[in-house]
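Asks: Okay, predicted coordinates and the sequence, questions at the end:
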Amino acid sequence: MEEYHFQVRWGDTDAAGIVFYPNFYKWMDEATHEFLTKIGSPSSKLYTEQQIGVPLLEATCKFMSPLFFEDHVVVQSTVKELHNKVFKIQHVFVKGVKTVAEGYEIRAWTSFKGKAKAYPIPEDIRRKMMQQTETVEG
């Protein structure tokens, strides 16, 4: 599990002072890129050096409690499924000791050399992702 820390900004909230729900998806995206950086494969380096990206195929989020301006939040991210070319990363949003939201993203390991095409996730990266992951064949 990797953690991504942030503080809710004024622009993240609606007129009632509650976080506007699309921001949870933005934060899941940020947490995924932070996860990749922490396992030694920052997205910027993957793209500039190998033309590799991890486009989003699916995302969902369940909201349990609102967040407000200046709340401190930790997103705990764990790869829950690891397929040959696709991975599912779970994100748990925690404020203090309370889980306020949970979601996941499904992403494809994709080469952008020419036409975009999914490729097998390299073995060294798979090993780093699998430290707390259930591998799924396919």
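Replies: Great, that's in hand.
Asks: Going by C-alpha atoms from here, please, whenever you check contacts or count neighbours.
Replies: Noted.
Asks: what residue lies at the spatial centre of this structure?
Replies: residue 32 (2.6 Å; C-alpha atoms, centre = their mean).
Asks: My reading is that that residue lies in a strand. Confirm?
Replies: No. Counting by DSSP: H, G, I helix; E, B strand; the rest coil, residue 32 falls outside a strand, being helix.
Asks: In addition, the following structure is provided for comparison:
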Amino acid sequence: MPHFHSSDYQVSFGDCDPAGIAYYPNMFRWVDKTYHDWLRGFGGHAHLCAELGAVGLGLIDLKAQFRSPLRDGDHLQVVMIGMDWGTRSLLISYQGLVGERLAFEAQETRGVFVQKDGRLSAAPMAALRALAGQ
């Protein structure tokens, strides 16, 4: 399966409950770290914000679905598997894999936020898309 970027983690005791169900905040943390690791390939969050005149490349929406247990010591790979570039948002799809086994899926919607008339607003994604070579 093609992917845009991936990050690796060692699952530790406390990342999941005794049944191996990953705590949702951990899935969200792993996804967020993978996203920011991907941004580093283009100079990182702060650099891109400066280039775009943005306050931040922020999260608009996030959801995750548990698929199979994770255990202490598992090697988890979080993979960005899809990007859907909208006019003012970017939908990114992820998979959390232990080997070939799907542990979770996640989707997040991101935006480029700028200060306009004293308020935050979502800017067009075209400039970020160009900087990311997409």
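Replies: Nice, I can see it. Computed from a prediction, not measured in an experiment: that's the story for all the values here.
Asks: Can you calculate the TM-score here?
Replies: Remark: TM-score between the superposed chains equals 0.79 [TM-score structural alignment, normalised by the length of the second structure]; 127 aligned residues with a C-alpha RMSD of 2.3 Å.
Asks: and the residue nearest to the centre of the first structure, what pairs with it in the second structure?
Replies: Applying TM-score structural alignment, one finds that residue 32 of the first structure aligns to residue 35 in the second structure.
Asks: do residue 98 of the first structure as well
Replies: Aligned partner of residue 98 of the first structure by TM-score structural alignment: residue 101.
Asks: That match: neighbouring residues, count only.
Replies: Residue 101 of the second structure: 13 surrounding residues under other C-alpha atoms under 10 Å.
Asks: any idea how far residue 81 of the second structure lies from residue 18 of the second structure?
Replies: For residue 81 of the second structure, the distance to residue 18 of the second structure (C-alpha to C-alpha, to the nearest Å) stands at 29 Å.
Asks: For stretch 46-56 of the first structure, list every residue counted as buried.
Replies: For stretch 46-56 of the first structure, a neighbour-count test (16 or more other C-alpha atoms under 10 Å) marks 46-47, 51-54 as buried.
Asks: now swap in stretch 89-100 of the second structure and tell me
Replies: For stretch 89-100 of the second structure, burial by neighbour count (16+ other C-alpha under 10 Å) applies to 89-98.
Asks: quick one: the counterpart of residue 55 of the first structure in the second structure and residue 17 of the second structure, what's the gap?
Replies: Under the alignment by TM-score structural alignment, residue 55 of the first structure pairs with residue 58 in the second structure. To residue 17 of the second structure, residue 58 of the second structure is 29 Å away according to C-alpha to C-alpha.
Asks: Give the full set of residues in contact with the nearest residue to residue 63 of the first structure once chain neighbours are set aside.
Replies: Leaving aside its chain neighbours, residue 63 of the first structure sits nearest to residue 101 (4.5 Å; criterion: C-alpha to C-alpha, 6 or more residues apart in numbering). With contact set as C-alpha atoms under 8 Å, 6 or more residues apart in numbering, residue 101 of the first structure has these partners: 61-65, 92-94.
Asks: what do we get in the first structure for residue 45 of the second structure?
Replies: Structural alignment (TM-score structural alignment) places residue 45 of the second structure against residue 43 in the first structure.
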